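Engineer: Pasting a predicted model and its sequence here:
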Amino acid sequence: MRSWAERGSGFAYACLAGTAALLCLPIGNPDIFWHLSAARWMAEHRAFPRTDWLSSTMAGRPWCDFEWLTELLWHAVHKAGGLPALWALKVLLLAGAAALLWRLLREAGAPFFDRCLGLLLWALAAAFANDLRPENFSLILFLALFLKLEGRRLAPPSGFSPREAAAAVAVFALWANLHAGFVFGLMLLGIFAAGDLLRRRGPALAFLLLLAAAAALLNPYGGEVYAVPARHAAELPELSRFIREWQETSLLQHWLWPFWAVLALSFAAALWRQLRRRDLPLEHLAVLAAFALPGVRHVRTAVYFVSVALPIAAACLRDSGRSPEREPRLPTFLRAALGLAAGAFLCWNFLAPYKRFRPFSPMHVPVHAARFLADEASALGGLRLLNPWHWGGYLGYALPAGMPVFVDGRYIFHPLLRPLWEANQTPEAMAEFLDRNAIDVAVTPRTPQFVVTGELKRPFYLFFFPKERWALVHFDDKALVFARRSALPAAWLADREYRLFRPDDLTAAYRMVREGKASAADAARDVRRFSLRFDGDPELSGLAVAARQWLRSVSEDAPR
């Protein structure tokens, strides 16, 4: 007789389908573009970048590109097939990680249904890592290392062969040139090495740990691959205030609930095994504790904890004294409940991108603002540009030479995070920041922030970029572009400035025209310019239609 988990194959395959749907989500990481910029530079110069060349703020400053090998691979794939090919690479890499997790769950004794459910929980709990990132390679190598170490733990004690030593050197040398996540591999190897020493199984893993740590130095930047992560770790308290991926894994964010479910499940399973059988492996307890702490403190590192927690939970819940055909009622109920909850959570949070699927989601990049800046490069080139942290990678890749960004997602810009945040707190702070940094062109997100003046709510930018000094020369659904009046010819500004038809301020513009304080002709000129730019655009043509409808209502009510 087959177990309940095996009989519920339809439910199990639904879990696999949900996992596949999650792994096939579009790319959304805006940082891929500064990686592609670095790869493009390497391809053009036949050298490794050692100083910054993309920004105006850090130009010439030292930069350790410890992800250079990943970037060159991305560059080759992108050159061959564009963003769809990069999406396919992302799916392939995450599928490889899922296959390794499947094997870990199988080796831990999880039945078929539990393996399917485990993959779905993993994909949900590690949702932040479900993107195209250099960490994709770290995740595969981390899972492969855990699989190898688990197999060694269960085998009789032995030394290591020259082949194993060579493999350790090769893997960690490769890993250190792909992504700095190799330090988590060293951490995992160190835990199992300590376990061997405490249980008197020999120093083989300790020697392999030393070899692996030395092998990581086989890269173009030498010891910098250790220095940069160390500096990064020291900066984490500050980074967690300003960068979402380095913030804590909060229970208040509903999309992180699966992580907390896995955390609770894994520690409960470990406690159950210790209380029931008193044979919880020391390595499992140490791995859970060591990776839970960074997973709870920072969203970015949660994937490493989830990847080890699920196999450990499966191993802890395996009851060697019970026949699989006679599973207890409670675990069966819990499995079904977990599966239903995971499916509902998937539908609630992750189905929206499939309504209009594309390999890359431009939600987090200023596509139209970048196009405007590139079109106006002859006038704007050489002027000092201000941009948000998360848009710098895309702008640096999309804009022509001579238009350096202010910041992007690289670690060298961490010192600018606080000044940028402080500048956005008050109009006075922003004015001082813009003048101190000699900013002539500012690209800023179009956010729904308002100031109440009289009976109206006016948009924030009227106060942070006052029209006496700044001209609004472009806007779209995501971005606003302002130009300093003193930095550009008056004729150029006159042809591009939006004086009345401005985002989130149309009620005020309507009143100004109706009361005779502004001309309907000025509004018509603004709408005509906006329509010429966005008519025919598949995403923003609707805004152009709405603009003309607004203009008709303004013209009808304008004084004669």
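Structural biologist: That came through fine.

Engineer: Every contact and neighbour count from this point should use C-alpha atoms.
Structural biologist: Will do.

Engineer: Pull up the gap between the closest residue to Pro400 other than its chain neighbours and Leu480, please.
Structural biologist: Nearest residue to Pro400, sequence neighbours excluded (CA to CA, 6 or more residues apart in numbering): Ala374, at 6.6 Å. Separation of Ala374 from Leu480 (CA to CA, to the nearest Å) stands at 15 Å.

Engineer: take the one below as the second:
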Amino acid sequence: MKKDLLRNFSGALLVVFLFIFFYCPLETEDIWWHLNAGRWIVQHHAVPHVDIFPFAERADPWILTQWLGSVIFYLTQDIAGYQGLQLLRACVFLLALGMFFMYARRKMPLAWLFLLIFIMAFGLGTRCLLRPFIFNFIFIQLFLIILFRHQTYGKWTELLWLPLAVLVWGNLHAGSFIYGLSLPALFLLSEVIRYYVSSAARGEVLSKIKNLLLVCGLSAGALFINPYGMTGALFPAKAVFVPGFIDFYGMGHMTAEMRPPIEILSFRGAWFFLLLIPAVGVLGMPRNKSLTHVMLFLTALFSFLYASRAADFFVIVAAYIIVEGLQKLSLAERWRVWPENKKVDRLIYGVMTFLLVINIVHTVQQKVVLSNQAVRKIFLQEDADNPAAAARFLNANGITGRVFNSYEYGGYIGWTSYPRLRPFVDGRQANQCDAKVYLKILADPAQFWPAAEAQYRFDIVLFNANEAFHYRYMDYLITRSDWQLVFVKGPVVVFVKRGKFVLVEKVAKFEERLKTAQVDLETISLPDLSRENIFVAALKDFFDPLPEYVDQRETGAVLYAFGYKAAGIRTFWESIQDWDGRTARYVLSLMVKDYRGER
């Protein structure tokens, strides 16, 4: 009875944790252009064939193979607002993990399964973005479940669900091409190798090969059933294998998900090793000799180590391999008859309860500070560092025109302000020439900005000044006398072409006020950081974490970097007085030392 109570309580806590863990603010990325595209599709009852939000008057060809995902997101937002989108994402993640639970619940001890799902959550959490790829979590599992069943029982009828799934998946995300074809092909290759290497049951193996060949062909054919026909079906293949097609790899160095996952070497990457070690362990057991499992695991592992964006694929494959391996070892049956299983189960449930409680408390306590007001992240609808305030500022002051922008801001600008504001680039990369110009400007602004400025006639620059890849351009632009800084909030900065707009006095004299700002260093007291117990501080920060983001502090850092050092120090110091922190104090001490050195 006590075990059942503890099990049920632990399970309920796990569901609560998963929900609040994946119920996140909307990030400043592709979701916004997906909303814009979804709105256009719903309003026009058609999919776009040309760029529907062009920077210039020309409309370049554009194919949106993820059109169904965009429509789902827009309809959700139209019915339930941004909170509806947050709820949709949380539900998709819960559904994915619930699907895994239903598959694995009879194949391994329940206590172990709870712990495995808890670990999986942190791996999937690295991909907690609201983009159509989140539906991959469902389809990848559907494919694995059916393919594993076919490998075990050889029934070809269940395989017919896979081409039907591709019909939907192919209009949601390119994962249908990457995983929807590669997974059946990988199982097919495994059976072919088995046919030639082993002489046992060759007739059965040959039958499986024929079944898998059929499903591979039908799945490939299903990709052609989309609004774009052959063009849409071949689009993902060209994007992946033809380097110059949409310059898929062009922004790889700037995009975290396209780079190797170096974060696995930190504490945040513990989930990776907690999945890697047991997966390798079950693969190495004598009773679990499965070429398919080895090929699956190596494919998923290589994909993830090559690019962080494959984290979800690795998490799902590793978890399924662990479950399949434990089933072959008959662990669930052995566990049930082991005399000490109840004691160990209670211990695992107890540890799980403890871990879940402290993580729930930590997650609920996470906060940001906006305009000197603390807001818990769980109540935040949009990421704290998005350009919403800048867009409102531009619209309120009647500043319109062509915007040279950080590419991650393009979608948000388009969703909230197009066509009053026309972003140069966004996550769609609809115009490859413009995208290449953007990269050239960031790499060498002195060489490429003057020509681009003359060609594209930019009126506004809206950038994330705290992004490392933007430093060179920001340092260059602040020296240009023909561009005027008019807005800074957090990392978001706005420049306008000097003399282009009639500005109200407060905006027109923004730079002047920054230049004449004064700071009295004697009023800034920097405590002795060496006396603070770092372990006690870390424990306190876990249960009552300091704000992850303070907009005033980010503003101060930007102003200081732009050369308005007195204004930057004063703004930064004011934020510390209300929201202290060890790292912030250290940064301020460096600012003060540098400022005193100049004087």
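Structural biologist: Thanks, I have it. Treat the numbers as computed from the prediction; the structure is a model and nothing was measured.

Engineer: tell me the secondary structure for the aligned residue in the second structure for the residue nearest to Pro400 of the first structure?
Structural biologist: Aligning on TM-score structural alignment places Ala374 of the first structure opposite Asn395 in the second structure. Three-state assignment for Asn395 of the second structure (DSSP: H, G, I helix; E, B strand; the rest coil): helix.

Engineer: Asn395 of the second structure: how many residues sit nearby?
Structural biologist: The tally of other residues near Asn395 of the second structure (other CA atoms under 10 Å) stands at 15.

Engineer: distance of it from Leu223 of the second structure?
Structural biologist: Per CA to CA, Asn395 of the second structure is found 43 Å from Leu223 of the second structure.

Engineer: For my notes, confirm Val287 of the first structure occurs in a helix.
Structural biologist: Yes - checked against three-state DSSP, Val287 of the first structure lies within a helix.

Engineer: what lines up against it once you look at the second structure?
Structural biologist: Using TM-score structural alignment, Val287 of the first structure pairs with Leu296 in the second structure.

Engineer: So what's the residue count around its match?
Structural biologist: By other CA under 10 Å, neighbour count at Leu296 of the second structure equals 19.

Engineer: List the residues that contact it.
Structural biologist: Listed by CA atoms under 8 Å, 6 or more residues apart in numbering, the contact partners of Leu296 of the second structure are 186, 317.

Engineer: And stretch 9-19 of the second structure, what's buried?
Structural biologist: Buried residues in stretch 9-19 of the second structure, counted by 16 or more other CA atoms under 10 Å: 10-11, 13-15, 17-19.

Engineer: what about it, how far off from the first structure?
Structural biologist: Stretch 9-19 of the second structure, aligned to the first structure and superposed, deviates on average by 4.4 Å (mean CA distance after the TM-score superposition for the first structure).

Engineer: Does Thr447 of the first structure belong to a helix, a strand or coil?
Structural biologist: Strictly by three-state DSSP, Thr447 of the first structure counts as coil.

Engineer: What of Thr444 of the first structure?
Structural biologist: strand.

Engineer: For it, list the residues it contacts.
Structural biologist: Shown in contact with Thr444 of the first structure (CA under 8 Å, 6+ apart): 386-388, 479-481.

Engineer: Sort out which of those are in strands and list them.
Structural biologist: Per DSSP state E, strands hold the following members of the contacts of Thr444 of the first structure: 386, 479-481.

Engineer: These: which two are farthest apart?
Structural biologist: Between any two of those, the greatest separation by CA to CA is 12.5 Å, found for Leu386 and Ala479.

Engineer: What are the contacting residues of stretch 141-153 of the second structure?
Structural biologist: Applying CA under 8 Å, 6+ apart, the contact partners of stretch 141-153 of the second structure are 96, 99-100, 103, 155-156, 158-159, 162, 180, 183-184, 187, 208, 316.

Engineer: In the stretch 401-550 of the first structure, what residue spans correspond to helices?
Structural biologist: 417-423, 427-436, 461-464, 490-496, 506-514, 520-534, 541-557 (DSSP state H, counting those that start in this stretch).

Engineer: and those helices as TSV, adding mean neighbour count?
Structural biologist: Below are the helices of the stretch 401-550 of the first structure laid out as TSV (neighbours: other CA atoms under 10 Å):
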stretch	mean neighbour count
helix 417-423	15
helix 427-436	15
helix 461-464	18
helix 490-496	12
helix 506-514	18
helix 520-534	19
helix 541-557	16
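
Engineer: Of the ones you listed, which is nearest Met363 of the first structure?
Structural biologist: So among the helices of the stretch 401-550 of the first structure, helix 541-557 is nearest, using CA to CA, at 16.8 Å.
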